[in-house]
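Engineer: Kindly return the folded structure for what I paste below:
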Amino acid sequence: MEIRGSSQSPAPAQSNDPSPLPTGGAASSEAIAAQRQAVGERDLNDAVTMSPSMEMPKMPFTRAELSVDRSTQRYVARIVDRNNGKMVAEYPTEAQLKLYAISRELLGKLMKAEA
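Structural biologist: Modelled structure (predicted):
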């Protein structure tokens, strides 16, 4: 069975690129590489110029303090804001220091009871 009619092949896709790629030969491969590099640089320049200006985050004006907690005999590191003297961070935390002190006290009582 034969079907007659006009055979329409789909049209090639149209490119929005204003500079078409050259075809044929070794010189064309160099031209393609140059074209790709130019497009890449243009896209990079567009991205940089269109991006919002970025600012560095402001770092707090702080100082580090290192001390020994007497009840636990452990080092404590504190980060303190120099402007207002408030503690920003502490390691170990106050809760951890309390747990260490309680466990140290209980361990001491257990050792005395066994002796």
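Engineer: contacts, neighbours, all on C-alpha from now
Structural biologist: OK.
Engineer: can you count the residues close to Thr41?
Structural biologist: Thr isn't right for residue 41; it's Glu. Using other CA atoms under 10 Å, Glu41 has 12 neighbouring residues.
Engineer: Ala113 now?
Structural biologist: So Ala113, with other CA under 10 Å, has 8 neighbours.
Engineer: and for comparison, fold this next one:
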Amino acid sequence: MGNQKLYKGSLQTIILQLLASNEKMYGYEITQKVKELTKGELNITEGALYPALHKLEADGLLDVEVANVGNRLRKYYKLTERGTKETVSKLEEMQDFLKTMQQLVNPKFSLE
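Structural biologist: I've put the predicted structure just below:
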């Protein structure tokens, strides 16, 4: 993807959707899943991911579970009940945004 700034505003929605699809995930796993799903087009850096995860946690949308894996502590993130509801809202908002953008960049094409 040529312009990484285009996805920056969608990072929280991406994280919420991934966690809705997977019971729990740790940070590196999230970055790798995004890379896999986008066939390498989208790379989320740690510098972008962890502030977004911390914000979602502070907002009460994520719970953190710490597990000892191979003598290392690993933080797993999972949605709270509120996070599950917010995911639905964010995905609807994203669908509306994409539809509007499609109408702007290609008025002949409709996502109806």
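Engineer: List the TM-score for the superposed pair.
Structural biologist: Overlay of the two chains. TM-score (TM-score structural alignment, normalised by the length of the second structure): 0.30; 44 aligned residues with a CA RMSD of 3.6 Å.
Engineer: ok, now which ones touch Leu49 of the second structure?
Structural biologist: 11, 27, 31 (CA atoms under 8 Å, 6 or more residues apart in numbering).
Engineer: What distance do you get for the second one to Glu93 of the second structure?
Structural biologist: Gly27 of the second structure sits 24 Å away from Glu93 of the second structure, taking CA to CA, to the nearest Å as the criterion.
Engineer: likewise the last one?
Structural biologist: As judged by CA to CA, Thr31 of the second structure and Glu93 of the second structure stand 23 Å apart.
Engineer: With neighbour numbers in mind, choose between those two.
Structural biologist: Neighbour count, other CA under 10 Å: between Thr31 of the second structure and Glu93, Thr31 has more, with 17 against 13.
Engineer: which parts of the helix of greatest length in the first structure are buried?
Structural biologist: Ranked by residue count, the top helix of the first structure under DSSP state H comes out as helix 25-50. Using 16 or more other CA atoms under 10 Å as the test for burial, helix 25-50 of the first structure gives 32, 35.
Engineer: name the helices or strands packed onto whichever helix or strand comes after that helix?
Structural biologist: For helix 25-50 of the first structure, the succeeding helix or strand toward the C-terminus, using DSSP states H and E, is strand 62-69. The helices and strands touching strand 62-69 of the first structure, judged by 3 or more CA pairs under 8 Å, 6 or more residues apart in numbering; DSSP states H and E, are strand 74-81.
Engineer: how many degrees apart are whatever helix or strand comes next after the strand it packs on and strand 74-81 in direction?
Structural biologist: Sequence order places strand 87-91 as the next helix or strand after strand 74-81 of the first structure, per DSSP H and E. Using axes from the mean of the first three to the mean of the last three CA atoms, to 10 degrees, the direction of strand 87-91 of the first structure lies 160 degrees away from that of strand 74-81.
Engineer: between strand 87-91 of the first structure and strand 62-69, what angle do the directions make?
Structural biologist: Using the same axes, to 10 degrees: strand 87-91 of the first structure against strand 62-69 is 40 degrees.
Engineer: What helices and strands are in contact with strand 87-91 of the first structure?
Structural biologist: Helices and strands touching strand 87-91 of the first structure, by 3+ CA pairs under 8 Å, 6+ apart, are strand 74-81.
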